[in-house]
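> Can you look at this prediction? I've put the sequence above it.
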Amino acid sequence: MRLAFMGSPDFAVPALRAIHGAGHDIAAVYCQPARPAGRGHAVRRCPVHVVADELELTVRTPPRLRKDPEAQAAFAALGLDVAVVAAYGLILPQAMLDAPRRGCLNIHGSLLPRWRGAAPIQAAVLAGDGETGITIMQMDAGLDTGPMLLWQGVPIGPETTTAGLHDTLADLGAKLILQALDSPPAPVAQPEDGATYAPKLSRDDSPIDWTAPAAVIDRRIRAFDPWPGTSTVLNGNPFKILAARPAEGTGAPGTVIDDRLTVACGEGAIRLTRVQLPGRAALDTDAFLRGHPVPPGTVLGQ
């Protein structure tokens, strides 16, 4: 089958590799342009671009599509049977949705219609959902509103992080998109009720509100691992919280209540188990406390 693959981050890589390995004719790979990244601001290709180059595939990186008739015409000229989209990062105009013979299929990281939008994996963990999954969707002009072709659930446990769930869903998406390409199922309209939206995250979402219940803070830490991360302030310095677990104890919200870096929350408490200061290595809490004692009574977030 002749297709275009459209994706940018790590989430899309297993699908690209699976499609290539299955022998489909990948006419072009579309992804976000290379951008400065890291401390040195060196220009870096996105993960899909790196893999596409490795596989010797044609790569296109238009900075925009909706107001670029030349990019739209170039896409149409590929003569595609289908396009596969996975976390691409650009909205496809109607002309591009209509160009492939079978339209455009999206690999979405939730069980639609729950968690449409930009950050469905984080949203599911943050909300305390017991299950999420992958939906293969026929794209339309709406925001993740198109009919569903395939879907499969994945459980979310009390220790599930976005980092681990991301990899599980990326692999599942690769498996399901091959099924959708090889044996196209009949589309099923999404339910009219139950839709929720997962907005794009930013670093502004990182700070912890210690007045929230411990269970909510625990989910937030797991949901925002690895990005945008969670943070607070310790003795006037930014302080990253990489891992934690609910614990026994009470006290004023944000107050350290023992010598193991257990922090009181609005309800209950949470023990920080892996932390990081700016410019320093991430450390398990026991190792961190040996070099940076944090006595009971210390208030975080100030």
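Sure thing, it's come through. Numbers count the residues shown, from 1 in each chain.
> contacts, neighbours, all on C-alpha from now
Fine.
> Near P293, how many residues? Count them for me, please.
Counted with other C-alpha atoms under 10 Å, residues neighbouring P293 total 12.
> likewise R39?
Around R39 there are 6 other residues, counting by other C-alpha under 10 Å.
> my guess is it is in a helix, correct?
No - read with DSSP: H, G, I helix; E, B strand; the rest coil, R39 is coil and lies in no helix.
> Show the contacting residues for it.
Under the criterion of C-alpha atoms under 8 Å, 6 or more residues apart in numbering, the contact list for R39 is empty.
> Roughly how far does it sit from T162?
Plainly put, R39 is 24 Å away from T162 if you go by C-alpha to C-alpha, to the nearest Å.
> And V13, by the same measure?
In this structure, V13 and T162 are 17 Å apart, going by C-alpha to C-alpha.
> So the two - more neighbours on which side?
Neighbours were counted for V13 and for T162 using other C-alpha under 10 Å; T162 has more, 25 against 21.
> Thought C46 was touching A37, still the case?
No - counting by C-alpha atoms under 8 Å, A37 stays clear of C46, with 10.1 Å between them.
> what about A163, helix or strand, and which?
helix 162-182 (DSSP states H and E).
> list the helices and strands the next helix or strand after that helix packs on?
Sequence order places strand 197-198 as the next helix or strand after helix 162-182, per DSSP H and E. Where contact means 3 or more C-alpha pairs under 8 Å, 6 or more residues apart in numbering; DSSP states H and E, strand 197-198 is packed against strand 116-117, helix 120-127.
> Would you mind pulling up the elements that the longest one packs against?
Packing partners of helix 120-127 (3+ C-alpha pairs under 8 Å, 6+ apart): strand 131-138, helix 162-182, strand 197-198, helix 214-223.
> and here's the other structure:
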Amino acid sequence: MRLAFMGTPDFAVPALYALRDAGHEIVVAYTQPPRPAGRGKALRPSPVHHAAESLGIPVRCPEKLRNVVEEQEWFASQNLDAAIVAAYGLILPKAMLGAPRLGCLNIHASLLPRWRGASPIQSAILAGDTESGVTIMQMDVGLDTGDMLASVAVPITAVTTASSLHDELAALGAKLVVEVLSENPPPIPQPEQGVTYAARLAKEDGRIDWTKPADAIDRQVRALTPWPGAFTTLAGETLKIGAVDLVKGVTGKPSTTLDDRLTIACGDGSALRIRRIQRPGRGMIEAEAFLRGQPVSPETQLGS
């Protein structure tokens, strides 16, 4: 088929390669414009931009699509069979949604209608869901409201992280969208029951509230690493928490250390032990290494 591909982050890259490997003609890749990154704030092209250029696919990086008639007309002139969209980051206007022969198909990282919106992977882990998945959806003008063409589920376990689930769903989405283009399954309307929305994450979402139960904080750490990162403060210094272990049989005042091994009292009589930690400007390290350089005594308070 003659396709356009529209995506920006790492999540979208496996689908781009899978579509190329399946023999489809990808005539253009749309992606977000290069953004300042790193200490020097040099402009950095997106992962999809890099991948498309490596495959010899022309790249277009409009700042916006709404009310940009020239871009919409160019898109319509390409005689596309379909456009494949994966975490692109721009809203497609109605004129573009209807331009390809088969419309625009979205690879969404949840089991719709649960977790429509911007952060479905993180939201599923935060909520304590026991499964997630990928849905291939026929796009319409709503927010992830279009008819479903296919979906596949995967379990969320006690050790699932946002990074591991991201990679699993990116690979599954790439495989599934190729199957949908080959098999052309009938569209199924999303059920009205079970709709939830995943809001866009902000840095402050990573702040740990030690009055919450330890299992909720564990989910927060697993859901928000690497970004925005779960964090707390110790002696005025902000520390990112990369991994924790739940600890049974010990209790104390929430936010205080219960020993010299970074075991922290949490809400509801629970506790956890920090396993990986990161100081500002440093890399993530094991807690034992951190404590060798900065011992933390019992009854030390965090988060203040």
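Arrived safely, thanks for sending. Values in this document were obtained by computation on a predicted structure and should not be read as measured data.
> re earlier: could you check which of A37 and C46 of structure 1 is surrounded by more residues?
Counted by other C-alpha under 10 Å, A37 of structure 1 and C46 do not tie: C46 has more neighbours, with 17 against 11.
> how much space between the more buried one and A71 of structure 1?
Counting by C-alpha to C-alpha, the gap between C46 of structure 1 and A71 of structure 1 amounts to 20 Å.
> so A244 of structure 1 sits in a strand?
Yes - residue state for A244 of structure 1 (three-state DSSP) corresponds to a strand.
> for it, what are its contacts?
Remark: with contacts taken as C-alpha under 8 Å, 6+ apart, A244 of structure 1 is in contact with D218, I221, I270, R271, L272, T273, R274.
> between those residues, which is nearest M137 of structure 1?
Closest to M137 of structure 1 out of the contacts of A244 of structure 1 is I221 (29.7 Å), distances taken as C-alpha to C-alpha.
> Quick check, that closest one in contact with T230.
Yes - with contact defined as C-alpha under 8 Å, I221 of structure 1 reaches T230; the gap is 5.8 Å.
> Are there residues contacting both of the two? Which ones?
Common contacts of I221 of structure 1 and T230 (C-alpha under 8 Å, 6+ apart): I241, L242.
> would you turn the helices and strands packed on helix 120-127 of structure 1 into TSV with distance to A287 of structure 1?
Shown next, in TSV, are those (distance: least, C-alpha to C-alpha, whole Å):
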stretch	distance to A287 of structure 1
strand 131-138	35
helix 162-182	23
strand 197-198	36
helix 214-223	20
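> A247 of structure 1: which of these is closest?
Closest approach to A247 of structure 1 among those is made by helix 214-223 (8.3 Å; C-alpha to C-alpha).
> Show where the closest one falls in structure 2, residue numbers please.
Using TM-score structural alignment, helix 214-223 of structure 1 lines up with residues 214-223 of structure 2.
> quick one: the strands in the stretch 1-150 of structure 2?
Ranges of strands in the stretch 1-150 of structure 2, per DSSP state E, counting those that start in this stretch, are 2-7, 25-30, 35-37, 42-44, 59-60, 82-86, 104-108, 116-117, 131-138, 148-155.
> can I get these in CSV with distance to K94 of structure 2?
Output for the strands of the stretch 1-150 of structure 2, formatted as CSV (distance: least, C-alpha to C-alpha, whole Å):
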stretch, distance to K94 of structure 2
strand 2-7, 15
strand 25-30, 17
strand 35-37, 27
strand 42-44, 30
strand 59-60, 19
strand 82-86, 13
strand 104-108, 10
strand 116-117, 18
strand 131-138, 13
strand 148-155, 18
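> for those, which one sits closest to G281 of structure 2?
G281 of structure 2 sits nearest to strand 35-37 of all the strands of the stretch 1-150 of structure 2, at 15.6 Å, using C-alpha to C-alpha.
> Now, the contacts of A244 of structure 1 that are in helices?
Among these, the members found in helices (DSSP state H) are D218, I221.
> Closest one of the contacts of A244 of structure 1 to A99 of structure 1?
Of all the contacts of A244 of structure 1, A99 of structure 1 sits closest to I221, with 41.8 Å by C-alpha to C-alpha.
> how close does that closest one sit to R45 of structure 1?
28 Å.
> Which one's more surrounded, the two?
Taking neighbours as other C-alpha under 10 Å, I221 of structure 1 and R45 compare with I221 leading, 26 against 19.
> The more buried one: what's it in contact with?
I221 of structure 1 makes contact with G229, T230, I241, L242, A243, A244, according to C-alpha under 8 Å, 6+ apart.
> neighbours around the third one, how many?
I241 of structure 1 has 23 neighbouring residues, counting by other C-alpha under 10 Å.
> what helix or strand is it on?
Assessed by DSSP H and E, I241 of structure 1 sits inside strand 237-247.
> And the next helix-or-strand element following that strand, what does it pack against?
Going down the chain from strand 237-247 of structure 1, the next helix or strand is strand 262-264, by DSSP H and E. Here strand 262-264 of structure 1 touches strand 269-276, going by 3+ C-alpha pairs under 8 Å, 6+ apart.
> what's the strand it packs on aligned against in structure 2?
The aligned range for strand 269-276 of structure 1 is 271-278, by TM-score structural alignment.
> Mean distance between that stretch and structure 1 after superposition?
Compared with structure 1 after the fit, stretch 271-278 of structure 2 shows a mean deviation of 0.5 Å (mean C-alpha distance after the TM-score superposition for structure 1).
> how close does L272 of structure 1 get to A215 of structure 1?
Distance of L272 of structure 1 to A215 of structure 1, computed by C-alpha to C-alpha: 13 Å.
> Then A37 of structure 1?
A37 of structure 1 sits 34 Å away from A215 of structure 1, taking C-alpha to C-alpha as the criterion.
> Could you do T250 of structure 1 as well?
T250 of structure 1 sits 13 Å away from A215 of structure 1, going by C-alpha to C-alpha.
> do K240 of structure 1 as well
In terms of C-alpha to C-alpha, K240 of structure 1 sits 18 Å off from A215 of structure 1.
> Pull up the distance across stretch 266-286 of structure 1, start to finish.
Terminal residues of stretch 266-286 of structure 1 are spaced 25 Å apart (C-alpha to C-alpha).
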